[in-house]
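Asker: Using only what follows, build the 3D model:
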Amino acid sequence: MREDLDLPDLPDPTVLIKLHGTFMVIAWILCSSVGGAVARYFKKTWVTQQYFGGDAWFLYHRMYMFFTWLLTCSGFIIIFIDMDGWQDNAHAVLGVTTFVLCFLQPILGAASPPGHTRQIARILHIVSGNVSYYLAVANMFLAVGLKSANLPEALYGWLAGGLALHLIAHAAFNVLDYMSRKRAASQPILDPTKDASYSRWRKVTLMAQMIGLLAFTIVIVVLIWRT
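Answerer: Below you'll find the predicted structure:
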């Protein structure tokens, strides 16, 4: 009997788990971080640009958050197809909580009830978005420790790097926002057709954030698929 007989490659039994991780990393490390930054710091940037009857920042925000929502929902469905029943661990609990908050985000964002209720819906949208981001990132750290995921410990460092870059970018945006408001306060007349001060630096910071997070995302996804 020939010992060198070629045998067909067996399908990877962890492919759905890897897809789940890939979708979540792209959704939260990249898309959610950039989409949240655009909504928070760029409302007075691209002021002369309109798309579909709305401001440019709103379109960019919706694009990134749509992919966050779509990838999160897809990853949530995929992992339930792969797993046999409920997994009683912290990762599963945080995952369901994050999914619920993410699923409700478009509803809260689109809600426009009358009176003070509209402001409450807006606050809930902002708070829910920030909470879901940090829950999602924390859940990725928990996923690395799962035996069933079989992920390398090096992912702890790369996830921490992505989170650190997110926080550094927000710190830079806040400094620029403070400088912009300080300059605006010294100018009695503002031209509504011009971007706020330091908008060019905000764009540079956003581009650096996008490139950096994309690099972290690629490395993390590669490590997921190499296991």
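
Asker: When you work out contacts or count neighbours from here on, use the C-alpha atoms and nothing else.
Answerer: Fine.

Asker: Okay, helices next: where are they in this protein?
Answerer: Counting by DSSP state H, one finds helices in the chain at the ranges 15-25, 33-41, 56-82, 90-110, 116-144, 154-185, 199-226.

Asker: which residue is nearest the centroid of this protein?
Answerer: residue 32 (2.0 Å; Cα atoms, centre = their mean).

Asker: Okay, residue 139 and residue 29: tell me how far apart.
Answerer: 12 Å (Cα to Cα, to the nearest Å).

Asker: So for these two, which residue has more residues nearby?
Answerer: residue 29 (25 against 19; other Cα atoms under 10 Å).

Asker: shouldn't the more buried one be in contact with residue 138?
Answerer: No. With contact defined as Cα atoms under 8 Å, residue 29 does not reach residue 138; the gap is 11.2 Å.

Asker: which residues are contacting stretch 27-37?
Answerer: The contact list for stretch 27-37 (Cα atoms under 8 Å, 6 or more residues apart in numbering) reads 60-65, 67-69, 71-72, 129, 133, 136-137, 162-163, 166, 170, 206, 209-210, 213-214, 217.

Asker: to compare against the first, here's another:
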Amino acid sequence: MFVSSRHLFFFSVTVRGTTSSDRFKGILLVAKGQSSQNILGSWSSIDSSVYVVFCDGTSSNGITQASSTTKSQIQATWTSPSTTAQENIVISYQQSCEVPMARHRLGNDHVFVCQRLNDDTIQLQRFINPGGYSSPTIVTTDSNYGGTLTVTRVALNNGVAYCEFTLSNFTTTMGRRRKRSISLLSQSTQYRILVATGHLAGSNALVQHSSIAVLTQKIQLDQSGTIATTNIEGSDDDKAMFLRAHGIIMLFIWILFVPTGILIARYFKQSWPTRKLCGKQMWFAVHRSVMIFAAIMTLIAFAAILKYNQGTWVSQNESREFAHSIIGMLVISAAIIQPMMALFRCHPDHQYRFIFNYVHAIVGIGALILSIIAIFLATLFSLSDTSINKPWRIVVAWESTEFAILIGFECLEIFYRKKWSPFCVKNRDKPVQMNVLHNGSDATPVDDRSSPENILKERLKTFLLAIHILVAFGLSLTLAYCTWQAS
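Answerer: A predicted model of the protein is given here:
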């Protein structure tokens, strides 16, 4: 589709295969001048499967894929530069090795990495990408991938890392060439340079880069040349902060705070009967405070992801991301509905109070289950490729621990009601003083907290709650670290 607005031209570009069954992974779109070969115009897209990139230090003048999942099509809009004098604009395309559409994937590249380590040491290493989005494999001295790498200079001056090297001895044999999936570097071939900038893990290991740039000029390895780049993270890194904030907030809220509030409401109603906070029973005051905080932070996290996606919806082509977004909206809806229901609940002694109790519990437990599914899906995103292998295992470990703690609480209640021997003392038949709770809760009979069996029960419940908090905090912190790295 072509639209003209005075001296600006807008082109809607759709890339897809020749048939509906054709799918691809990698894509790179740029617009160039016919004579100067300079990159022209800017790109925009509401398709979440792609994002704009920096080319030659200018923002938004290229389009590439956002993940390694296969796609049937992508859509983007190209806007011509306002300074373009020509009235005729021609768009042509062809399939070439520069954009590997024939393989339906990126990869099989030669990589030279200039690293600034934790101790400010500069290190230059050579890698290969064995295919797709696989982790780079270091090239050893006895490997022959075209040319011998010789490091001539590495330095760090005024915060700028310098890496200089030469490639020599480009002698290869045809027999070796046929055995390799990656083409050997050649002195007679011109190459286009892709520059990626990112962070190192705490162990100086490579993690997924956060920004990329495509250099317009080509280089030939039998000629000297300089590749100079500034830190191209810039606004992309600022934008990624919203993604990090969304993930980290949701992790702590729905792994630590919400389950804690549920456990307190479920198992601690008869605890601390004589203690009050702000005129309310202790369990109710803690439960209400935790859940209100959780609802507010959930809405803040939702605002952060809206800002990151600029208010656009996730493409259905990204199945995991799309499912995550739908489930996430249900969780956010529950976070809004719960405090609204609590605000208009009837008195604890009202005949229809049981309706609120059941609905409140069902919505709360349902939201927690949906949040677990959403978190699990998030660990399967392509952006979740971090130095920690398979972060979904952390979610499984947390779910298993929570299930065991829940079983422990239920067994404790059952054993207490069945008068299991540790909770049955000799004076069990002695009349027990009963109290009634009204403030902020249903009218609940509460037995004397000073009896030995109750003391043991309360200590065990406190122990289980402490285990839950420690495990949930530790695993939330680990997943938050993964989120910070991945995004």
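
Asker: Fetch the TM-score of the aligned pair.
Answerer: Once superposed, chain against chain, the TM-score is 0.89 (TM-score structural alignment, normalised by the length of structure 1); 225 aligned residues with a Cα RMSD of 2.4 Å.

Asker: what does residue 335 of structure 2 align to in structure 1?
Answerer: Mapped onto structure 1 by TM-score structural alignment, residue 335 of structure 2 lines up with residue 102.

Asker: nope, residue 467 of structure 2 is what I was after
Answerer: Superposed on structure 1 with TM-score structural alignment, residue 467 of structure 2 falls opposite residue 208.

Asker: Residue 259 of structure 2 corresponds to which position in structure 1?
Answerer: In structure 1, residue 259 of structure 2 lands on residue 33 (TM-score structural alignment).

Asker: With residue 431 of structure 2 instead?
Answerer: By TM-score structural alignment, residue 431 of structure 2 lines up with residue 189 in structure 1.

Asker: what about that match, neighbour count?
Answerer: Around residue 189 of structure 1 there are 8 residues (other Cα under 10 Å).

Asker: a strand runs through residue 436 of structure 2, doesn't it?
Answerer: Yes. Residue 436 of structure 2: assigned to a strand according to DSSP: H, G, I helix; E, B strand; the rest coil.

Asker: Now do the contacts for the closest residue to it other than its chain neighbours.
Answerer: For residue 436 of structure 2, ignoring the flanking residues on the chain, the nearest one in space by Cα to Cα, 6 or more residues apart in numbering is residue 445 at 4.7 Å. Listed by Cα under 8 Å, 6+ apart, the contact set of residue 445 of structure 2 reads 434, 435, 436, 437.

Asker: Helix or strand: which one has residue 11 of structure 2?
Answerer: strand 8-16 (DSSP states H and E).

Asker: Look up how far residue 8 of structure 2 lies from residue 62 of structure 2.
Answerer: Residue 62 of structure 2 sits 18 Å away from residue 8 of structure 2 when distances are taken as Cα to Cα.

Asker: give the contact list for residue 300 of structure 2.
Answerer: residue 246.

Asker: and the gap between it and residue 250 of structure 2?
Answerer: 9 Å.

Asker: corresponding residue for residue 64 of structure 2 in structure 1?
Answerer: Aligned counterpart of residue 64 of structure 2 in structure 1: none (TM-score structural alignment).

Asker: in what helix or strand does residue 64 of structure 2 lie?
Answerer: Following DSSP H and E, one finds residue 64 of structure 2 within strand 58-65.

Asker: In structure 1, point out the residues matching the helix or strand just after that strand.
Answerer: Going down the chain from strand 58-65 of structure 2, the next helix or strand is strand 73-79, by DSSP H and E. Mapping strand 73-79 of structure 2 onto structure 1 (TM-score structural alignment) gives no aligned residues.

Asker: Check which helices and strands the helix or strand following strand 73-79 of structure 2 sits against.
Answerer: Per DSSP H and E, the first helix or strand lying C-terminal to strand 73-79 of structure 2 is strand 110-116. When contacts are defined as 3 or more Cα pairs under 8 Å, 6 or more residues apart in numbering; DSSP states H and E, strand 110-116 of structure 2 sits against strand 122-128, strand 160-168.

Asker: out of these, deepest packed?
Answerer: strand 122-128 (a mean of 17; mean count of other Cα atoms under 10 Å).

Asker: what's the next helix or strand after that strand packed up against?
Answerer: Where DSSP H and E defines the elements, the next helix or strand beyond strand 122-128 of structure 2 is strand 137-138. Here strand 137-138 of structure 2 touches strand 122-128, going by 3+ Cα pairs under 8 Å, 6+ apart.

Asker: Can you check which part of structure 1 the strand it packs on sits on?
Answerer: Per the alignment by TM-score structural alignment, strand 122-128 of structure 2 matches no residues in structure 1.

Asker: between that strand and strand 110-116, how big is the angle?
Answerer: 160 degrees (axes from the mean of the first three to the mean of the last three Cα atoms, to 10 degrees).

Asker: thinking again about what came up before, so the residue nearest to the centre of structure 1 versus residue 71 of structure 1, what's the distance?
Answerer: 11 Å.

Asker: What of residue 182 of structure 1?
Answerer: Residue 182 of structure 1 is 39 Å from residue 71 of structure 1, by Cα to Cα.

Asker: Same question for residue 104 of structure 1.
Answerer: When residue 104 of structure 1 is compared with residue 71 of structure 1 (using Cα to Cα), they lie 14 Å apart.

Asker: One more: residue 142 of structure 1?
Answerer: Noted for residue 142 of structure 1: a distance of 19 Å to residue 71 of structure 1, by Cα to Cα.
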